[in-house]
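*Asks:* Output the structure for:
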Amino acid sequence: MRGDRRRAGQVRFDDAAQVMVEAGLVDVDYVAAQLGTAFDSPEEAARAVVEAGDVSPHPLFEAQWIGRRRSWQRLGQHPALWYVAERRRRNRIAPHPLVDPRIIFAAHPEARHHPYGALSYWLSVSGPGTPLPTRILPRRVSWGTYRAAAIEAAAGWREEVVVQRPELVGPAPALTPVAGSSPAVTVVMAAQDAGPSVHRTVASLQAQTFVDWHLVAVDRGSVDDTAAVLQGMAAFDDRITLVREGRCGEARALNAALEHGTADHVAFLPLGREWLPEMLADLLAHARQTGAACVLAGVGAVGRSRHELLGGRPVDLATALLRRDAVEDVGGFDESLGGAVERDLLLRLTRTSEPVAVDVPVLRRPEPVPVGHGDDWGSVVLERQLVDWEAAAARETSEDLVSHVMPVGPEPRRTVEWLGSVPREGAELILVGVRLRRAHHVLAASIASVISGARFVSVPAAVSMSAATNVGLAQVAGSTVLLVRPEAMPPRQPIAQRLAGVLREEDVATAQPLVVDLDGVVLSAGARFGADNPHPELFLAGLPSSDAVRIGQNAVAAPAAPVVAVRTSTALALRGLDARFHSVLAETDLGLRAEQAGHGHAVVVPDTVITSRTAYARDEELIGALSSLRSTARATPSSPDPAVGLLLRAGLEVTDERQRRVSADLEDRSAPAVLVPQLVVRALDGIHESPPRLRWAVDIAAPAAPRGDRWGDTYFARSLADALERRGQHVAIDRRDARERDSRDHDDVLLVLRGLDRVAPRPGLLNVEWIISHPDMIEPEEVAGFDLVYAASTSWSERMTSAWGTRIEPLLQCTDTRWFHPDRAAPDTGPALLFVGNSRGVYRYAVRSALAIGADLTLHGNDWTEFVEREQIASGGVANEEVGALYASAGVVLNDHHLDMRRDSFASNRLFDAAACGARILSDRIDGLEETFSGLVVPFDNEHELARLVQPPYDAFPDGETRRRIATRIIAEHSFDKRAETLIDDAVRALLARR
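*Replies:* Alright, predicted model coming up:
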């Protein structure tokens, strides 16, 4: 039976290898570089890939890039076979960061019909000089150049990790290939209050010669830093999963770990025990050879047979490998027992079959941990071996260069994003990899090697993120360095030179950007300290970013951010980050030390923004970091807290300061907890000021950046917010994911720019809705919930007011006169026929009609390749500030509307922008065009009319002088400033009437 299973598995492996060869996804040289073995044919290399496990068949295929634990692992397939099996569903999946299927399809539409998908087709038609199909690199890189870099990176990984340091990974184990799930082994760990032994125990697992494992560590409500250390290690190794439980028995914790396992076999590694490097390989080989439900190893008095177990010999699950289905069949660990749960499990497991006993050494003799130290101590010692601070301080640096240092995080996608964002001039990026798996190492090293200004540094020792940062810091070439943690997204606009400029100001040691979450809400504007609490508060956390911008650049007690700028000389003099901090608060400690040493204070620069994918810190992580911060015994700033005065700039006053409890388990009062200060604020009452000043929350349907940056709603909201701000208002723009922020309670007005989403009114605020699009989505009960309602259509407002009984005021769309006016360009010097807009997933009426008549159309916008030829697209989009110049210079501007907007006469924003530039405009027909635009907008009902109207001399339109006069009127009557006046006046009247 077992022989039949092995033969079936071999057939499946041969099938996968053959498909990879047919798809062109086997690069013999690349496979040889990873395995250190020469191959005579692609078929031989493909079989080696399948048998070896974590090996990539091709430089442009990486399973780690297309996701963890996907379908192929559940099905027991090789990822390359899974990728090419169903081309229609997977054609859009990028198998590598430098392969964008959209680019391939745009250049080669026939690639959609290739039996093995986009990458296989591209490889079949490309040569060494063909540019890679990617948008993320700052310059064009040829396929041949990248292939050479990838082969070199793979060989470097093998030389460093496998050959020079075999104790870390070792050669591939000689295991019989068996078709099955990956990972092959789930390693189970129950942890409680054993922080000092975490690092050594897990390091012994990471040093296994067999690497296809998954560690599930269950923390049983530890009161020390056990969970924080495990989480820190998981950040660098995606094979580690931390599961948090409250205080519970060992049996409950082990069962919880088993529930998270997916492998065929289970091993048990208690904290404080260390495996020898061959342990998993040896036991798994025996398990596969025999098919046994239980394999037991060990020496001395440990029980390795049912007779010995029944006779009372001790049980040691750290020397056992069990089949997971067998453990499930007997019901796992008995949680009703007070003890001896391991013996009970093995006795139930061996009731029907004898365990296989093997005589192999599996455990390392335990070594004592120095008193008073633990994992932090180990990082400090390792860092001293890796960093020569004196040599680093003696090296010259360049004032014209800003260096970035970033440890490689658990997700390769984040690393690649930073690599693609490196400016071409004046910046360098140093990536530091810590005991990386092959996929992460090769991706980071190969891509960095083809990008100017990027370098990859590998650290084969297990160190904290702070220590890894120091390794990179010792190698920077710039006089300014940005210390970056992996959770920070690359900035949308360059910030490095701006922060470097702030560091040149007098008495400034560190500078940080404003840190916001994915919804645009502030996570941190630096650290502040209360008078009676040694713990810092994250300044402005939870407030909209507009409040921070209103406050402006300011000094804070210390930085608190995943990106911090510091003079290289200062960082080296302070010997970088303290390795006792795994990640968070390391920069806060650095800032405190810098000020104490006389280097200067910390500054927040709100006009530079970094988005973080995660909260600043998990609760248990913050608790551990605060403990480290207290243990440093460094004095917190003694100067008066400036927070009260700064908040007044944002229209907020401090009413109290309370202590907020941060706990590792809110339901367990005995769980580790700390108190952190928290200011209590309220909005100033500005309605009686002259002019009245209100706080506005402008709600839009656009998603979080950068996807939402392309939405017209976003541009509309920004222009409206600027107009309101020019009239003394405080305005925050909330995209759809930020509309539940708690700090909305400080606002006076919620203004919903109604697009695709229905938004619930906020109790206690003046709720205003402005319907600017999609009127068919509006229902009478929705508008009835708002205090004031406007609509961008005169006829629809009148009709619905009569039908629904709720007053709806007409308030047409408008234009931003800063960017749209007749002086932007000379008339008739630009495109003959112009359309600026995204496809929105449909072949829009105006574009389809223009191309049908063969018009000379200039098209700017996103997502058009599905409908028009690539050469017909002038660009993927134009900055909003530059569109006015195109409108003013065009012969004719095209416009169209959504069906419901056309039916209900909602004039689009594009009409007002183009009209303010004095442009000739052709549009689909809606009511009220003549009354609003006085002949600048001419409707067309069919392609025949369009063909006549687009021909010079444009007799259907007014002459140039008349168009300019009409544009001047449009600017006076339909600007964002005019709309802001209306909104403010109506809001003030409504609030005063309410009071």
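
*Asks:* can we go C-alpha only for contacts and neighbour counts from here?
*Replies:* Noted.

*Asks:* which non-adjacent residue is nearest V162?
*Replies:* Spatial nearest neighbour of V162, excluding adjacent residues (C-alpha to C-alpha, 6 or more residues apart in numbering): G170 at 5.1 Å.

*Asks:* Thought V163 was touching the one you found, still the case?
*Replies:* Yes - taking C-alpha atoms under 8 Å as the definition, G170 is a contact partner of V163 at 7.4 Å.

*Asks:* Between these two, which is the more surrounded one?
*Replies:* Neighbours were counted for G170 and for V163 using other C-alpha atoms under 10 Å; G170 has more, 20 against 16.

*Asks:* residue ranges of the helices in the stretch 201-350 of the chain, please?
*Replies:* Using DSSP state H, counting those that start in this stretch, the helices found in the stretch 201-350 of the chain span residues 226-234, 250-259, 279-290, 306-310, 324-329, 341-349.

*Asks:* Can you check which of those helices gets nearest to R244?
*Replies:* Closest to R244 of those is helix 226-234 (C-alpha to C-alpha; 7.8 Å).

*Asks:* ok, and what's touching the helix or strand Y146 falls within?
*Replies:* According to DSSP states H and E, Y146 maps onto helix 143-157. Contacts of helix 143-157 with the rest of the structure, by C-alpha atoms under 8 Å, 6 or more residues apart in numbering, involve 29-30, 33-34, 36, 59, 127-132, 438, 441-443, 445-447, 449-450.

*Asks:* quick one more, to check against the first:
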Amino acid sequence: MPAPPMKRLRRTLGRARDRAARRPMRPDERRLLASGLFDPWYYGLQVGAALRPGEAAAEFLSSGARAGMLANPFTDFDATGRAPDEIVADLLDGSARAYPVRSLLDDLALVAQTSAAASHRGGPVGFYLEHAHAGAPVPPIGKRSWESFRALRQRQSRALGEVLDSGLFDRAYYESQVGRGFASLPAAAWHYLEVGEVTGLSPHPLFEPAWYRRSCELRGTIAFGHFLRTGQDQGEAGPHFDAAAYLRRHPAASEHPGGPLGHFVATADDTTPTIPRPGGEVPAARWGDVRRAVLDVAQRHGTQARQTAAPSTTWGRWALDQAVPDTAASSDEVAILVDGALWDADCVEALATVMAQDHERWVLHVGVPVGRPVPAAVVHAAATDPRVRPRHVPGTTWADRANALAAGLDQAWASLWNPREHWSPQHLSALLAAADGERGAHAAVVDTGEAPAWHTALALRADRPWQESRGLCGVLLPVSVLQGDAPPFRPEAGDAYAWDLLLRHDVGGPFVPFVAVRGRDLGSPELPPGQRAAGEHVLRAEQVVDWEAAEAGVASRVAGRASALVPTYRDWSYTVVAVARALAGTDSDLEVVVVDNGSAREVAGIVGAVFASDPRVHVHRLPRNTHFATASNVAFAHSTGEFAVFLNNDTEARDGWLAPLLEPLADPAVVGTQPLMLYPDDSIQTAGTVFYGRQLIPGHLLASHPPDDCPPGTSLALRAVTAACAAFRAESVARVRGFDPVFVNGMEDVDLCLRLADPSVPAFRLVAASRVAHHESKSPGRFARSESNRLRFLARWGEQLPGPEADMWRRVGFELVGLPVQKPLPRSERRTAVTPTLARVPAGDESPPAAAPSLRWALKIAAPGGPEGDALPETVLAEEIADRLRELGQVVVVDRHGAHQRPQSDYLDDVTVWLRGTDRAVPLPGATNVLWLRDTTATEASEQSTAGFDLVYSPAEERPLLDRGSALWESDAVLTENARRTGTEPALGHARRLLADVLDVRGIPHGLR
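*Replies:* Just a heads-up that it's a prediction; the model follows:
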């Protein structure tokens, strides 16, 4: 049997070390060590040996670099795109000191802290390593101290040997995920241990680090090493392999060099069933199907990783920050365009940087909106320097005015300037010196504003949609680009008009390595308080959804099929449950299209693996987060059903959810439907969208009410539905082109409904017979743009919004008696939302005996929400008592665990009845409070306070353990005897006694005894 890879590597390198140790150190080896960029300790970790500096340098130069070994832990050699021999040459001549630095080490902060870091022979990296290894104080590496960082890398080095010796590291699979090859197997495995695991990559198609960590409750890193070191049976390797279950079937697998997983891979063929955890929710699938599914995700991830990666560069931020570019004299004149609407007295300092350009042949064209006076600061600047030329131009937006300015230019080159920009003196001269006649040139830009950013080299045009958006700061353009057949700037691109030009034209030319522009919030338009730029999302959406094709394809969609469209971001756990519940809850023709919104690879990888053998599930991945609207639209474009059902990834559909939801869509007058959306505790999240009038954000009907307030037979006509789960005909969605990406995770659903149907017409339906639980807003950053979305929505629809819809509340049994306005939004100080105040409207069929009033009762039980709690005895008892109380003319709701306190609605309750289980009972001020200690142990009873309760029922033998106070005590047996004596069933007897006692406490006459 051949030796394991790590042993072979050590044997080969050992022979090389022996030869190196017997000769004097060569000049290149000395130069490498003197560079300050070669760390013998770190190199030794990668090759599994403690080496003397000379040995490490000799080995790196002779074979290590070609094998993909790294010279130190902080230089980002991958970002350079350089071949190993080129990297070695740069290390030896010192130019590698300017290389990019990995995000582990903040090079800019280090140079700012001590200028010696910039002058060190190895730059900031060399400075840090020298001081760290000498024991001098050094800044932390991210959140780790140097000592902690060293310890982690040493653990990873030990794990490297285990990984390589196991034979389980799948190099080809890993390279597919990364999007590039590695020079050797050890280099790939080291990359996984250092970078891959923390970024969601996987070493083997059947091993998912996140799944494994959850299954064995492992905290920390190096999950694959833990898996190998503990015999592989401490947790599930992934959705499709449980080593413990496999060993029970194949005990001899424990002797395989690769353990149970290695044995499975060695003996399985494409038709072999996988080994998920017995009794789990993941069905076994054919190994070939699983392998193809995860490999497909890996390859897409690798391709997309290249699209989102920064262009290769040999310049780190610290080096760019200090670089002085090459310049050359030029006679070309440059047109500089600026929006006069932004000009004020505060622009003087920034304008001075334009005036101080080395290249003096420029003209500053100031576009002033027609009808507005030229700002005084512009008048003053023009009087001081004739190169400043104000001009009135038409247009309501800067894009319009910039087009008008560009049309009249007679200069060869153009650059846009924002008065927030401070230009380097070499801005124009350096870019002119390097400019490509057809594409111009560009340089680095540093934005120190609300969202700090470094913009360096532009990506290839095809990849730009997936890069961070940027404006035209630091870009020199040929004027010919601005004077083509079509205007250069599209007003419909909104605040991203400049990025739009970069997406549509192959401009930018070569990158000149220096910082040309600095400033705050560069490229950000002047927006009203509270609003945030959204043009980037609109433009990116244009790149990924072909709506003309979607509209044309409507006719070929599968009749009767529903397509559940599930966007997800940085979550696989909820998503797997959402997809499984949607499929399990219906017998209808349903496909599920999942779109991973640029999460780590593990999200699409795990979801794709779990449903690998289910042809109804399709998993797609976008290169970066496009937010809910665009990801949902992409899912729609990939779907095939006659009906489109938008479904959040944190939902759990209940049995029978789909058919009732689709049934109303047979009526052409019905545009869309939604189920009754519940929280996991069964309280209502929304029974539909309800409007409150002009310039007010609509709200959720019956939010935080118990589900009994909206029984299954309820059907309401609505003006809008929630996209957490909403069904439409696909033709309708295609006709209006889906969600508008200008809304970023908020208000896009109401906007869609208002575009689909006249807001004066209730064209949507609540179908309460369909029920879907919603964990609500589990995606990170869900509410980051809440204020901006509200303001944008009100700007578009505010004057057309109907309401207040008091009739909507009346149809569900409540009178709308007040709409107190909520606190203002934080930035705009607009007050856009109200909280409904309600009163109960007695139902027409309420006819309590002896003219007793109809009260609203809330029965509190410890059973959980959903199917899990439906069949529990306490739920059955509560429902029986509720039904009997309703027969006695009462209004009754049942609150399950987690919904016992409902501040938004429990003020409507007249009576609370706590069927004491495992939850502590808490009385509701203002209500008649009843505590029923059924089947309660003495210890539990003694822990339950009775303060605030008006009636307490308890088993007689426990009575002495409790503080009776003024409460009425009766045992369960007494209640049952009362039912026997009156000839009624126990539940009705309990209900009659409860009602009678409550009426007595409230001082209301009755004839129930």
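
*Asks:* Any idea what the TM-score comes out to?
*Replies:* Taking TM-score structural alignment, normalised by the length of structure 1 as the basis, the two superposed chains have a TM-score of 0.57; 661 aligned residues with a C-alpha RMSD of 5.0 Å.

*Asks:* how far away is E970 of structure 2 from G738 of structure 2?
*Replies:* 61 Å (C-alpha to C-alpha, to the nearest Å).

*Asks:* Those two: which has the busier surroundings?
*Replies:* Each of E970 of structure 2 and G738 has its neighbours counted (other C-alpha under 10 Å); G738 has more, 24 against 17.

*Asks:* which SS state does that one fall under?
*Replies:* At G738 of structure 2 the chain is in coil, as set by DSSP: H, G, I helix; E, B strand; the rest coil.

*Asks:* per the alignment, D682 of structure 2 corresponds to what in structure 1?
*Replies:* With TM-score structural alignment as the criterion, D682 of structure 2 lines up with G520 in structure 1.

*Asks:* what about its match, distance to L859 of structure 1?
*Replies:* 32 Å.

*Asks:* swap in G651 of structure 1?
*Replies:* Using C-alpha to C-alpha, which is the criterion applied here, G651 of structure 1 is 45 Å from L859 of structure 1.

*Asks:* just R707 of structure 1 next, same as before
*Replies:* Shown here: R707 of structure 1 relative to L859 of structure 1, a distance of 21 Å by C-alpha to C-alpha.

*Asks:* And for A852 of structure 1?
*Replies:* Distance, A852 of structure 1 to L859 of structure 1, using C-alpha to C-alpha: 14 Å.

*Asks:* Pick out whichever of these two has more residues nearby.
*Replies:* A count of neighbours by other C-alpha under 10 Å puts L859 above the other of A852 of structure 1 and L859, at 24 against 11.

*Asks:* pretty sure that one is touching L834, no?
*Replies:* Yes - using C-alpha under 8 Å, L859 of structure 1 is in contact with L834, at 6.2 Å.

*Asks:* related to what we said a few turns ago, would you show me how to pick out the buried ones of the contacts of helix 143-157 of structure 1 in PyMOL?
*Replies:* Per 16 or more other C-alpha atoms under 10 Å, the buried members of the contacts of helix 143-157 of structure 1 correspond to this PyMOL selection:
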select buried, resi 29+30+33+34+36+59+130+131+132+438+441+442+443+445+446+447+449+450
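
*Asks:* ok so, going back, quick one: which of the helices of the stretch 201-350 of structure 1 is nearest D14 of structure 1?
*Replies:* helix 279-290 (19.5 Å).

*Asks:* List the buried residues of the closest one.
*Replies:* Of the residues in helix 279-290 of structure 1, M279, L280, A281, D282, L283, L284, A285, H286, A287, R288 count as buried by neighbour count, 16+ other C-alpha under 10 Å.
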